[in-house]
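**Q** would you be able to build a 3D model of this:
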Amino acid sequence: MIRVDDWVTTDDLNLEPEALLAVKELSNTMVEAGPGAGKTELLSQKTNFLFNTRLCPEPKRILAVSFKKDAAANLLNRVVLRNKPEFSIRFTSKTFDSFAKSLFDRFRNGLPSEWYLSQDYTIDLTERSLKEICSQYGVHANRQEEMNNFKSEFFPLNGQEMSDRARSIWDGMLVGANGQSILTFSMINWLVIVLLKNNPKIVRAIQNTYSHVFVDEFQDTTTLQYELLKECFFHSESTVTVVGDSHQKIMGWAGALDNAFEEFSNDFNPSRYILVFNRRSNKKIQNLLWHFNQTSVAPELPFENRGRLEAWSFSNDIEEAMEVAKQIKKLIDNGMPPNEICLLVKQTPYRYIDKLDEAFKVYGIRIRDEGNYQDLLKENISILILNVLKAAMRIDYAVSWQKIFELKMEFSGENLSVSNKQYERILRSAKSFINNVSAELHHVAVPDDLYTLFQNIINYFDVRMIQAKFIEYSDIRYLEQISEELNSCLFEYFLQEQNWEKAIRMISGEGIVPLMTIHKSKGLEFHTVFLIDLSDSSFWSYRDEPIEAKAALFVAISRAKENFFCTLSTTRHNRTQCKSLISEFYEVMMNSGLVDFIRFS
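**A** Just a heads-up that it's a prediction; the model follows:
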């Protein structure tokens, strides 16, 4: 055990003074941190601090909940990097949806009888079934504002009564199709709140399990998610730390709290810390961000001419696509990995990808809509299978081998002591298994062969152990669904390349320029960012939600480490575009004196 006063950051990392104070804070904590301030690193260091000082003693655990799968996965990876294996296995990183579902699947029998549902239920990922039933009761589910207003009726909290209309819709979902209940993740969240209110023993069990709780990207927390957090840990001995940035709040359309930090401050009485250093972006980009968010917290930085900030305008989107592809080709030819470059759009990437892909093919560059892969690749079963395949093909071998071997040791109930005879046995078994996977992979000829190999991998680790560690797979059908999706995507890449190493690298994103929405880019960083279509038509939400639209642009710029480009096309999809609604954005860039405006003709 290390004394609190003797603890130092792992790997000799230097944290800014406020960050170090937040790491060592023993009470509830609220950390407001701008882009590139190192929120993930702060939480990983705090994990190391809590475990090594025994402030989180065995068998207690640390729970981290995030809004997005990739944020949860990134935090877990950083914690594994900064901590001993015997510590990192006591760290649980989940999305709010996954956390709520794990509680629901484990304790659902404690629900009041009026909320009875079938033993097997289906998750309505797109909320299509819910919208269909809502429309039968006069709720126009495709009108976002109307649907958001209805949710307070559909998910009553704090003693509010549920309307007859809402109850009828609930009944329709619980009856479901063919006797199988249908639930959205928000419905699961609300049912868990009901469950916990009626079962204080379950609440105490949760609190006894998790001595410390982290909430990442707290500004995007929804009302239901915050109520779940309070139901679990309000007025408890568990310590809660939230981190986020109110200037990056871009999930209001999805029900994010209007004033999350203020509510947390009132409810949990936390110590407050503000991080101002941006360790990601160069000073030129930081200065531009400051112009978009002028506060007394972070003054302008000294001028630095490194990096490019440019606003491009074109006659049409074909010329735009060709110029973007041309510039990216230059970056790649100068040694830039394609996955260090990102194409961002405000929404609907499918409306842009055809013309971009056509132009990029001229220069021999691959792009893909990352929205089709991002969630799939962050699934724990996908990570496990791909790590096995990477080890078999000697791709990032040291990292992939370590992850699968440590997982096998954990599932075997063994510690990592080299003196343990069981260690040597498992080591030989794992090496033999990887060699067998390598041999089998080279004999895969059709998708069914690949799926059989996936099943062999799952069986080697034992599906029951996988379900115990990753509770989201307690319903075996979900595990099978993800495995089938991964199988389909990976085999498609193999058909293109006729080479398994290339296929595995490509599905992992190597050698490909990603195209994604600004929302999907949260928590990510790239050397160079191209924001395609900075226009009224893509930022139409500015009319009703100017603060959130501005936050979206702030997020887009802050993903860039060195270069940021934005584009505007006078015509797109044979329609005229303008920038009068969002003229403020262009005025800020112009007045900053940092952005070069270039007209291509």
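**Q** alpha carbons only for contacts and neighbour counts from here, please
**A** Noted.
**Q** tally of neighbours for the residue nearest to residue 559 when sequence neighbours are not counted?
**A** Spatially, and ignoring its direct neighbours in sequence, residue 559 is nearest to residue 525 (4.6 Å; CA to CA, 6 or more residues apart in numbering). A count of nearby residues for residue 525, using other CA atoms under 10 Å, gives 20.
**Q** residue 525 contacts residue 561, correct?
**A** Yes: A contact is recorded between residue 525 and residue 561 when judged using CA atoms under 8 Å, the distance being 6.9 Å.
**Q** got any residues that touch both of those two?
**A** With contacts defined as CA atoms under 8 Å, 6 or more residues apart in numbering, the residues adjacent to both residue 525 and residue 561 are residue 280.
**Q** which residues of the stretch 401-550 of the chain fall in helices?
**A** Remark: helices of the stretch 401-550 of the chain, listed N- to C-terminal, are 421-441, 447-461, 463-469, 476-497, 500-507, 546-558; assignment by DSSP state H, counting those that start in this stretch.
**Q** adding mean neighbour count and distance to residue 275, write the ones you listed out as TSV.
**A** Converted to TSV, the helices of the stretch 401-550 of the chain look like this (neighbours: other CA atoms under 10 Å; distance: least, CA to CA, whole Å):
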stretch	mean neighbour count	distance to residue 275
helix 421-441	15	43
helix 447-461	17	42
helix 463-469	16	34
helix 476-497	16	38
helix 500-507	19	36
helix 546-558	22	15
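**Q** now the other sequence, so there's something to compare against:
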Amino acid sequence: MTHVNVSPAQHLRAPNSSRLVPTADWRPIEIDDLEPTAWDALRDCGNVAVVAGPGAGKTEFLAQRAAYLLQTGICPWPHRILAISFKRDAAANLRRRVTTRVPDHAERFVSMTFDAFTKGLLDRFSPALPADWRKKEDYEIRYATDSDVSRFLNDTATVAPVALRYHIAALQSAKFLANIVGGHELPKSAWAEDPADPVEYAVRAWWSARYLREGSAYVDFVMINRLSELIVRSAPQLRRALRVTYPFVFIDEFQDTTSAQFSFVESVFGNGNGPTVTAVGDSKQRIMGWAGALPRAVERFTTTFAATSYPLAWNFRSSDELVQLQHVVASALDTQSLPAISKAIAEVGHDPAVIWQFPNASREATFIADWIARDIAASGRVPADFALLARQKIAEFEPLFRAGLALHGIGVRNDDEAVGKMRLQDLLKHDATRLLLGLFRLAAEPRGLATVWREVSAILTRIDGAMDDDLALRQVGEKLAEITNSLRSWLKLNPPTKDSVEEAVCYLLDLIDREALHRYVKAVTPGEELDVVIDAFNARIANVAEAGGLWAEVFERFEASQAVVLLTAHRSKSLEYHTVFFLGLDDQQWWSHERNRSESISTFFVGLSRAAHRLIFTTTTTLARTGKIADLFKMLDAAGVPEIVHK
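**A** Have a look, this model is predicted:
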């Protein structure tokens, strides 16, 4: 096997030891304080499970724990902290917070998604797979639909031994990949004989048809997780290298961990004498059961890793009235749930929570658009303070709300919109996007963008590996000035058109060195492809350029940072808004509520807990109270949420 090197391709520089802070003197950075339980968890030297509900500041806690470990030398140079999240935007947000709080140590904080981490291992260390699992050809990522899986199970049952056919055909296609394929550890030697167990037989057939086939292998991220775990299990030196490189591991949103992911974490980082693992999660926010999230994953981690549990009680986001509503819903998920303590400053002069009933969708959109416009005019709030949130099918709301808000000069940004092979929310949070868009904005608007300048400078610094080097930092500043000056001249000569926007992206990539950016993306988020981001970036900028205008207007429409956000409850996790409109409280939006009430109520809980001061539920039917989601209305009634009928 080739030499094992799991470190990103950046030059690490030893920090000045005089800058290390004694543990007794360390204080939180950029915040006033932590709650007492958070202090205990932060200082704990062993594995910890932090149970953090909505608004508890779990991302901030992880950022502060990283700062504590790095600044005190508990995580000594050149060792690193690995932070694993389940969403790109969560990984990017945590990385930015740590970079802001401890810039001198930021290069030793590696934040990425679970899928990016495991895909990176497979891409780099596939030669370490046992002989039976090595492929000469590359693999293709292909996702199987529920009908694909159902057809596969039926075909497999047809050719299976008679005694196994009924049991294979009875397997649930919706749970086969996540729970069954994901829950089975791959043997080091591929199956020599047909297994006698029907589940094992179906798993073997799946791997034979998708991965061990002639030609390119077809894999999804469940299979990638299993293959990565097999690599690490088969290569002890790689496992040792990972554990030495990352003596501290953070895992966010642990309640959404799948069987394959939990098995991977246990195999790579568990089994004693491993890294110190910090898991953060809240079982009440488990909304990925459909994707195979384990029941009671946080509790399972606590047992498996002998971790100490620390429940956080403070809520920094929501007013006291909204926290009380959240507790009513939380109690439906966990009767032992304790009420959180609001640390937010409450506003007066409005109902913190209310239900609005409308006769139809058109009246709903018109009324809400007018209401938002009046509220902005009266309060000085901005459109980005408002979120339009729904259970699913968010695109169905977009046309009416976009038209209604446009009458007031207010934009809408659909964060769930597909852009190339990405979703808009993921594209806007990606470091490559932040860099390209930031440089474009600095070139088009040379004044008044100090925050953008700092963000772009920080990313260029990480790309060039210039951390903690005064000369290199000055060179980064000079490079940034040169890039923006050259780009500004180009933009002046080439006004935005359908053709020039793509040419502008190519020109900028040449200025910043596309290969350097590619290496940075591969280093920071192994498994993520820069080309996918660039394709999505081009698709987005071409779309927003169609409206015409100056370059500065094109870039503003690209980000739409001052638009009302339209998003699903799933995509709203970890976000917060002053006012949330929870649209579509009806049986159509919540058609699957009766299939899995616990997960559906968790989704309801996640969505409503995004609001800091105002939460407005809407419905366009009088039948919802007695339909499939009658229990949701009962919770709102129990919390004293009033209802207003709009004609």
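**Q** could the helices of the stretch 401-550 of structure 1 go into TSV alongside distance to residue 340 of structure 1?
**A** TSV is the format used below for the helices of the stretch 401-550 of structure 1 (distance: least, CA to CA, whole Å):
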stretch	distance to residue 340 of structure 1
helix 421-441	29
helix 447-461	30
helix 463-469	32
helix 476-497	21
helix 500-507	14
helix 546-558	14
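**Q** which one of those lies closest to residue 118 of structure 1?
**A** Residue 118 of structure 1 sits nearest to helix 476-497 of all the helices of the stretch 401-550 of structure 1, at 15.3 Å, using CA to CA.
**Q** quick one: the closest one to structure 2 mean distance?
**A** Relative to the matching residues in structure 2, helix 476-497 of structure 1 has an average distance of 2.6 Å after the fit, by mean CA distance after the TM-score superposition for structure 1.
**Q** hmm, who's touching that helix?
**A** Helix 476-497 of structure 1 is contacted by residues 376, 379, 381-382, 447, 450-451, 454, 472-473, 500, 502-504, 506-507 when judged by CA under 8 Å, 6+ apart.
**Q** cutoff 7 Å now
**A** Helix 476-497 of structure 1 is touched from outside by 382, 447, 450-451, 473, 500, 503-504, 507, with contacts defined as CA atoms under 7 Å, 6 or more residues apart in numbering.
**Q** residue 217 of structure 1 matches what in structure 2?
**A** Pairing criterion TM-score structural alignment: the partner of residue 217 of structure 1 within structure 2 is identified as residue 253.
**Q** can you check residue 16 of structure 1 too?
**A** Aligned against structure 2 - with TM-score structural alignment as the criterion - residue 16 of structure 1 pairs with residue 35.
**Q** which pair in the contacts of helix 476-497 of structure 1 has the greatest spatial separation?
**A** Using CA to CA, those reach their maximum pairwise distance at 473 and 500, which is 27.2 Å.
**Q** any idea which element the aligned residue in structure 2 for residue 231 of structure 1 lies in?
**A** When the two structures are superposed using TM-score structural alignment, residue 231 of structure 1 falls opposite residue 267 in structure 2. Element membership of residue 267 of structure 2, judged by DSSP states H and E, is helix 259-269.
**Q** and the angle for the helix or strand just after that helix with helix 259-269?
**A** The first helix or strand that comes after helix 259-269 of structure 2 along the chain, using DSSP H and E, is strand 276-281. With axes from the mean of the first three to the mean of the last three CA atoms, to 10 degrees applied, the angle from strand 276-281 of structure 2 to helix 259-269 works out at 160 degrees.
**Q** run through who's touching strand 276-281 of structure 2.
**A** 46-52, 247-255, 298.
**Q** mean shift between the helix or strand following it and structure 1?
**A** Using DSSP H and E, the helix or strand that follows strand 276-281 of structure 2 towards the C-terminus is helix 297-304. Averaged over the aligned pairs, helix 297-304 of structure 2 sits 0.9 Å from structure 1 after superposition, using mean CA distance after the TM-score superposition for structure 1.
**Q** the helices of the stretch 401-550 of structure 1: which one's closest to residue 44 of structure 1?
**A** It's helix 463-469; of these, that one is closest to residue 44 of structure 1 (CA to CA) at 20.2 Å.
**Q** contacts for that closest one?
**A** 411, 473-474.
**Q** just curious, which of the residues you listed is nearest to residue 94 of structure 1?
**A** The nearest one, if we look at those relative to residue 94 of structure 1 and count by CA to CA, is residue 473, at 12.9 Å.
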